[in-house]
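Trainee: I'd like to go over a predicted model; first the sequence, then the structure.
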Amino acid sequence: MKRKLLTFLLALSMTAGCSAQAAKPVEINENVDSCDTCHMGIRDASLAAEVLIDGKPMKFDDIGCMVTYLQQHKNIDAAFVHAHDSKEWIDFQKSYFVHDSSIESPMGYGIAAFLTKQAAEKFANEHGGQVFSKDELLKQNMMEFKMHSH
């Protein structure tokens, strides 16, 4: 009996631990939600990004706006971007990025996200641009990205 109870409690704690770690982005409501950096309305959810802090979503209309926020705020639960090719949410921490002035983005940062480095490199080879890891992107001056995108 004790063994069954112990097994049940162990399984329960493992399940609780997994669900607590599986942070997911919340839905973006186009033309209702606004960017937490620039305060512009989010018009295209497929270009939006999101950060979760203590379970509360911070929404951004452009990846560049989110990067600007993350450069100043380090304690986050999770961050998400939309993949340029699939338009699906992907984990910012595991993503790769291409910056190029030809990439259209709401605030003109010219950043596109990709699930894999290979996908980012393929896009950059076909369309131009420079590939960045998440860590490399966080070290960039976002104002320079914005200035070179117009």
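Mentor: Alright, I've got the coordinates.

Trainee: C-alpha only now, for contacts and for neighbours.
Mentor: Noted.

Trainee: the strands in this structure, which residues?
Mentor: Remark: strands assigned in the chain by DSSP state E are 49-53, 56-60, 78-82, 89-91, 96-99, 111-114, 130-133.

Trainee: Comparison target, given below:
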Amino acid sequence: MWLKALKSTLIFLIVVLSNCGEVKPEMLAVGEMKCAHCSMSIVDMRFHTQILTDKGKRYHFDAIECLDDFQKQNNPPTKKIWVTNFLDRKEFISKEDAIIIKSDKIRSPMGAGLAAFKTHEEAKPFE
């Protein structure tokens, strides 16, 4: 009997502790997922953005403007929002720390010309 209780306790602790780490964005393969707002396939990873809600649901977007429109329409309670560094498609930046610019030099999937950068210096050539 005590062995069964110990086993249940250990399983519970493993599940709880495995969910206590740092929350990170999910890396996607090109075309693996569709945008939660416009339903286009996410293929240009320089513009991939994502939201993690307070309840743990993830929403992926093909452009910053889709993320912004989704937030305006649905107002999900968010735990974290990430945008991809335009200069490094494998690097995510917290949206609150990102430098987001609008530029005619940038052709984003939805055409608004929005892109995220880590620093103002990195963004200057695109302004």
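Mentor: Cool, the structure landed. Computed from a predicted model, the values in this text were never measured in an experiment.

Trainee: Any idea what the TM-score is?
Mentor: With the length set by TM-score structural alignment, normalised by the length of structure 2, the two chains reach a TM-score of 0.73; 107 aligned residues with a Cα RMSD of 2.0 Å.

Trainee: Highest mean neighbour count out of the strands of structure 1?
Mentor: The highest mean neighbour count among the strands of structure 1, using mean count of other Cα atoms under 10 Å, belongs to strand 111-114: a mean of 28.

Trainee: tell me the average deviation of that one from structure 2 after fitting.
Mentor: Once fitted to structure 2, strand 111-114 of structure 1 is off its aligned match by 0.8 Å on average (mean Cα distance after the TM-score superposition for structure 1).

Trainee: In structure 2, what range does that strand match?
Mentor: Strand 111-114 of structure 1 corresponds to residues 114-117 of structure 2 when matched by TM-score structural alignment.

Trainee: and what of stretch 26-35 of structure 1?
Mentor: Using TM-score structural alignment, stretch 26-35 of structure 1 corresponds to residues 26-35 of structure 2.

Trainee: now swap in stretch 131-143 of structure 1 and tell me
Mentor: Using TM-score structural alignment, stretch 131-143 of structure 1 lines up with nothing in structure 2.

Trainee: Other residues contacting that stretch?
Mentor: Stretch 131-143 of structure 1 has contacts (Cα atoms under 8 Å, 6 or more residues apart in numbering) with 64, 67-68, 70-71, 92-99, 109, 117, 120-121, 124.

Trainee: Repeat that for stretch 42-49 of structure 1.
Mentor: Contacts to stretch 42-49 of structure 1, defined as Cα under 8 Å, 6+ apart, come from residues 28-35, 59-63, 66, 79-82, 84, 87-88, 105-106.

Trainee: mind listing what's buried in that stretch?
Mentor: 42-43, 45-49 (16 or more other Cα atoms under 10 Å).

Trainee: biggest helix in structure 2 by residues?
Mentor: Longest helix of structure 2, by residue count under DSSP state H: helix 2-18.

Trainee: Can you name the residues in contact with it?
Mentor: Contacts for helix 2-18 of structure 2 (Cα under 8 Å, 6+ apart): none.

Trainee: And that helix, how far out from the chain middle?
Mentor: Its chain's C-alpha centre and that of helix 2-18 of structure 2 lie 32 Å apart, by Cα atoms, centre = their mean, to the nearest Å.

Trainee: What sits closest to the residue most central in space within structure 2 if chain neighbours are left out?
Mentor: Computing the C-alpha centroid of structure 2 and ranking residues by Cα atoms, centre = their mean puts Gln50 first, at 2.3 Å. Spatially, and ignoring its direct neighbours in sequence, Gln50 of structure 2 is nearest to His60 (4.4 Å; Cα to Cα, 6 or more residues apart in numbering).

Trainee: So the closest residue to Pro109 of structure 2 other than its chain neighbours versus Lys118 of structure 2, what's the distance?
Mentor: Distance criterion Cα to Cα, 6+ apart; nearest residue to Pro109 of structure 2, sequence neighbours excluded, is Ala63 at 6.1 Å. For Ala63 of structure 2, the distance to Lys118 of structure 2 (Cα to Cα, to the nearest Å) stands at 17 Å.

Trainee: Who has more neighbours out of the two?
Mentor: Counting neighbours by other Cα atoms under 10 Å for Ala63 of structure 2 and for Lys118 shows that Ala63 has the greater number, 30 against 21.
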